[in-house]
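[1] I'd like to go over a predicted model; first the sequence, then the structure.
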Amino acid sequence: MKRFDIKVDKSSDYWCDFEGELCVYYNYTWNKESFLNDRINFIKKYIELTEKYKIAVPINSFDVLDLETTSLYSLYKKDSNYYFPSYLFLNSNDKVAQKIVSIDPLITLENSKTKFSSHGSIPIRIELIMREYETELICYIDNDIFNLWIDNKKTKRDPNIGGKGFWVDNSELAYLNTPRLNSFLRDLKKLCFDYGANKFEFENLGLNDFSEDGVLFDREVIYYEDTVGLLMPHQKIVKITI
């Protein structure tokens, strides 16, 4: 019998990536001509969106982009690595959200120079891929950091919380982090279709509580606007008018 009420001091200690094929994809597709018509303005709006919600925020300026290929990789590349920092609260008592580039092991952008490994798990990765006949934007998540409950290899092998069948309560951090992700995914979808995307696909390969509209909290998608009124001033890291 499973238990869903295991409380720990810091649930982010149990965040981890999933091995194998467990993941979710949010895919947007353009035919080549429709995307090329306004690619520069789209990328500028995309950057504004990432900076608004502090999700997959670029580490380089727009000026470094290779506009001939319209790749977003230049925004995230430093030396030989790619960094997709998202601002996350790691503890419910945190006064600031940290720029996380890997959650397993847990690494911030500031200490990534010495600790970053290509095997680390990125909170959310976003790729813009140009092909001969189409352009595809892919949002990729392969972890459980945004879920209310955590059930993974770390929880299963920890004898202090009960091991197999015991799910760790991640709700305090989820309410601080996930509504921003959901609002970001919603607004990204609108942006893509505003700029001519003609296809959207959502694929869930085995993760719990993910939907095409975002992460579910008890079968409901909660957006940042739904929770901001309950947050402390230092937790309101999105600058929006409610």
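    Nice, I can see it.

[2] when you work out contacts or count neighbours from here on, use the C-alpha atoms and nothing else.
    Fine.

[3] measure how buried the closest residue to Glu132 other than its chain neighbours is and give me the count.
    Nearest non-adjacent residue to Glu132, counting by CA to CA, 6 or more residues apart in numbering: Lys32, 7.4 Å away. Other residues within reach of Lys32, judged by other CA atoms under 10 Å, total 15.

[4] just Ser34 next, same as before
    That count, for Ser34 with other CA under 10 Å as the rule, works out to 15.

[5] same check, this time on Asn93
    11.

[6] and for Ile129?
    The local packing of Ile129 (other CA under 10 Å) involves 16 other residues.

[7] how far away is it from Lys54?
    Per CA to CA, to the nearest Å, Ile129 is found 22 Å from Lys54.

[8] now do the contacts for the residue nearest to Glu132.
    Contact partners of Lys32, counting by CA atoms under 8 Å, 6 or more residues apart in numbering, are Met130, Arg131, Glu132, Tyr133, Glu134, Thr135.

[9] tell me the spacing between it and Phe200.
    Distance of Lys32 to Phe200, given as CA to CA: 15 Å.

[10] same question, Cys16
    Cys16 sits 28 Å away from Phe200, taking CA to CA as the criterion.

[11] more neighbours, those two?
    Between Cys16 and Phe200, Cys16 has the larger neighbour count (other CA under 10 Å), namely 26 against 16.

[12] so where do the helices sit in this structure?
    32-36, 39-53, 73-76, 112-115, 153-156, 171-194, 224-227 (DSSP state H).

[13] which among those is found nearest to Ile59?
    Across the helices of the chain, the minimum distance to Ile59, taken as CA to CA, is reached by helix 73-76, at 5.5 Å.

[14] residue contacts, the closest residue to Arg39 other than its chain neighbours?
    Spatially, and ignoring its direct neighbours in sequence, Arg39 is nearest to Thr70 (7.1 Å; CA to CA, 6+ apart). Contacts for Thr70 (CA under 8 Å, 6+ apart) come out as Arg39, Leu128, Met130.

[15] second structure follows, compare the two:
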Amino acid sequence: MEAIKLNNSSDFWYYHDEYELGTWSFAKIRNADFIDLNLFIKTYISITEKYRILLPTSKNKEFKSISDLYTIEEGGTKKSIYKSLVFLKKRDEIVAEELFDLRQIKHETDEIEDLGINPVISNLSIANSSAISLPGSYISVNTDGFKEVLDFNKDDYTLYDEKVDQNNIKKANISGIDNSDLMFLNTPRFNSFLRDLKKLYSIFNSEIVINKNNTQINENGIFIGNEIVYYEDILELIDAKYQIVDMSINIDFEELKNQFNHEKRKERIETLKSEDKLIKEFLEANYKNLSILSWEQFYNSFVKEAFTMSDDDYLKHLKEVRCPFGFIGRASEAKKIYENLKDIEFFEEDVKKVISVITSGDFLKNKNLSLMEWLNDKFMIDFISKKIEGKSILDIAKFEGGNNFIREKIIEMKIFKLF
């Protein structure tokens, strides 16, 4: 028996729109500490963009799960759209088309809204049961069009090739329809796509489960003959006009492993604990009982009254004491900022009020920062000791002696150079 070669073999994919060639399931990870979901989603998108498979449909900028990438809303109704670039034969030529519904292959003139949304390849996200669970996936190839030979066993097939006599085909000893040229372009690319997804999920020790009853696939992808072939294996054999994989997208899985690996995260925690111990010792030795005269003068002369006076009275007071600082704003603004700081338990009261006053004017606006961005900025302090490098005001405040360190560093800022 032999497979018959037709000019437009992809026409037959339509008849197999309910055929599921294979499903690969990636289990989600429960209670996985230190998972950076944003980095996971970003890497997943890079894989889809590299192989042009399961390209995101949604235009949302924030995604909390895989399903968010493919969910769109039209007229109050949500749809899941899975777009992939797939090679087809159209008008006797091989072309790559962005498909999300198998019926697009057959009915080119149909309105998209009328289609049944039966994706060539889909990715159903396993719903999270916990905020710290990594979402799993069901990757499905929903057509036999990635096979080398398409089954030919239905009497009601209509052949869309004028050069072939259907009656003669039925009488002939034919095993199926030759789909090798499209399989050559689609299947290795899918296998490489699946391989990279496996690498991403394996970083979290996620197991892969497949349809064991299907001899045409295994955990690594879809067989070509008796082996799994990857895109890189045949790249030199592919005509340049069909090389649609973006080889410039390089995903460093070893680096990702270093970022995601739980053991290395544990090591990092121990390192941070060791660093914190050194910081604690440094602050206690140098700042625990430190008295800063210039801080006390600034607080008593220019800060306290902002929380007892009206805007007009406070402005009058600043003029009377000849305040040299143009960064101080209205008393009402200082009070409003204080409301955002009063519940930060690590800041002592005078520190909260000084920060409120110095940020009440144009200080933050000139830096193009919000209050919390400034307080969390790891580089805003000119550190005396390398032992405290990379810590923000909020980080330092948690240590004994930390508030004195902050007092000294704030009063040493350039805005106080006239004081």
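    Right, received. Where do you want to start? Nothing here was measured: the structure is a model prediction, and the numbers come from that model.

[16] trace the residue nearest to Glu132 of the first structure over to the second structure, please.
    By TM-score structural alignment, Lys32 of the first structure lines up with Arg30 in the second structure.

[17] check the second structure for its longest helix and report it.
    helix 262-286.

[18] that older thread, could you measure the match of Lys32 of the first structure against Ser130 of the second structure, distance?
    According to CA to CA, Arg30 of the second structure and Ser130 of the second structure sit 7 Å apart.

[19] what do those two both touch?
    Residues touching both Arg30 of the second structure and Ser130 (CA under 8 Å, 6+ apart): there are none.

[20] hmm, back to that, look up how far Leu256 of the second structure lies from the match of Lys32 of the first structure.
    Using CA to CA, Arg30 of the second structure is found at 19 Å from Leu256 of the second structure.

[21] swap in Ile94 of the second structure?
    Distance check for Ile94 of the second structure against Leu256 of the second structure: by CA to CA, it reads 37 Å.

[22] same deal with Asn404 of the second structure?
    Applying CA to CA, one obtains 39 Å for the distance of Asn404 of the second structure from Leu256 of the second structure.

[23] and the two? Which one has more around it.
    Asn404 (23 against 16).

[24] you'd agree the more buried one is in a helix?
    Yes - counting by DSSP: H, G, I helix; E, B strand; the rest coil, Asn404 of the second structure falls inside a helix.

[25] tell me which element Trp374 of the second structure falls in.
    helix 371-376 (DSSP states H and E).

[26] what span of the first structure lines up against that helix?
    Using TM-score structural alignment, helix 371-376 of the second structure corresponds to no residues of the first structure.

[27] burial count for the residue lying closest to Ser118 of the first structure once chain neighbours are set aside?
    Leaving aside its sequence neighbours, Ser118 of the first structure sits nearest to Asn81 (CA to CA, 6+ apart; 7.5 Å). The local packing of Asn81 of the first structure (other CA under 10 Å) involves 12 other residues.

[28] what's the match for Asn81 of the first structure in the second structure?
    Applying TM-score structural alignment, one finds that Asn81 of the first structure aligns to Lys79 in the second structure.

[29] and its match, what is it in contact with?
    Contacts for Lys79 of the second structure (CA under 8 Å, 6+ apart) come out as Thr71, Ile72, Glu73.

[30] and the residue nearest to Phe100 of the second structure when sequence neighbours are not counted, how far is that from Thr71 of the second structure?
    Leaving out its chain neighbours, the residue that sits closest to Phe100 of the second structure by CA to CA, 6+ apart is Lys83, at 4.5 Å. When distance is defined by CA to CA, Lys83 of the second structure is 11 Å away from Thr71 of the second structure.

[31] which residues are in contact with each of those two?
    Counting by CA under 8 Å, 6+ apart, the contacts common to Lys83 of the second structure and Thr71 are Thr57.

[32] neighbour count: those two, which is higher?
    Each of Lys83 of the second structure and Thr71 has its neighbours counted (other CA under 10 Å); Lys83 has more, 22 against 17.

[33] residues contacting that one?
    Ile53, Leu54, Leu55, Pro56, Thr57, Glu98, Leu99, Phe100, Pro119, Ile121.

[34] start to end distance for stretch 112-129 of the first structure?
    This stretch, stretch 112-129 of the first structure, spans 26 Å end to end (CA to CA).

[35] kindly report the same for stretch 110-117 of the first structure.
    14 Å.

[36] count the neighbours of the nearest residue to Ile393 of the second structure once chain neighbours are set aside for me.
    Computed as CA to CA, 6+ apart, the closest residue to Ile393 of the second structure that is not its neighbour in sequence is Leu375, at 5.5 Å. Neighbours of Leu375 of the second structure under the rule other CA under 10 Å: 15.

[37] what of Leu341 of the second structure?
    With neighbours defined by other CA under 10 Å, the count for Leu341 of the second structure comes to 19.

[38] likewise for Leu364 of the second structure?
    Neighbourhood size, Leu364 of the second structure [other CA under 10 Å]: 16.

[39] same question for Tyr175 of the first structure.
    23.

[40] contact partners for the closest residue to Arg103 of the second structure other than its chain neighbours?
    In space, Arg103 of the second structure comes closest to Tyr14 once its chain neighbours are excluded; the distance is 6.0 Å by CA to CA, 6+ apart. Counting by CA under 8 Å, 6+ apart, Tyr14 of the second structure makes contact with Leu102, Arg103, Ile105, Lys106.

[41] pretty sure Ile55 of the first structure sits against Phe184.
    Yes - with contact defined as CA atoms under 8 Å, Ile55 of the first structure counts as touching Phe184 (7.3 Å).
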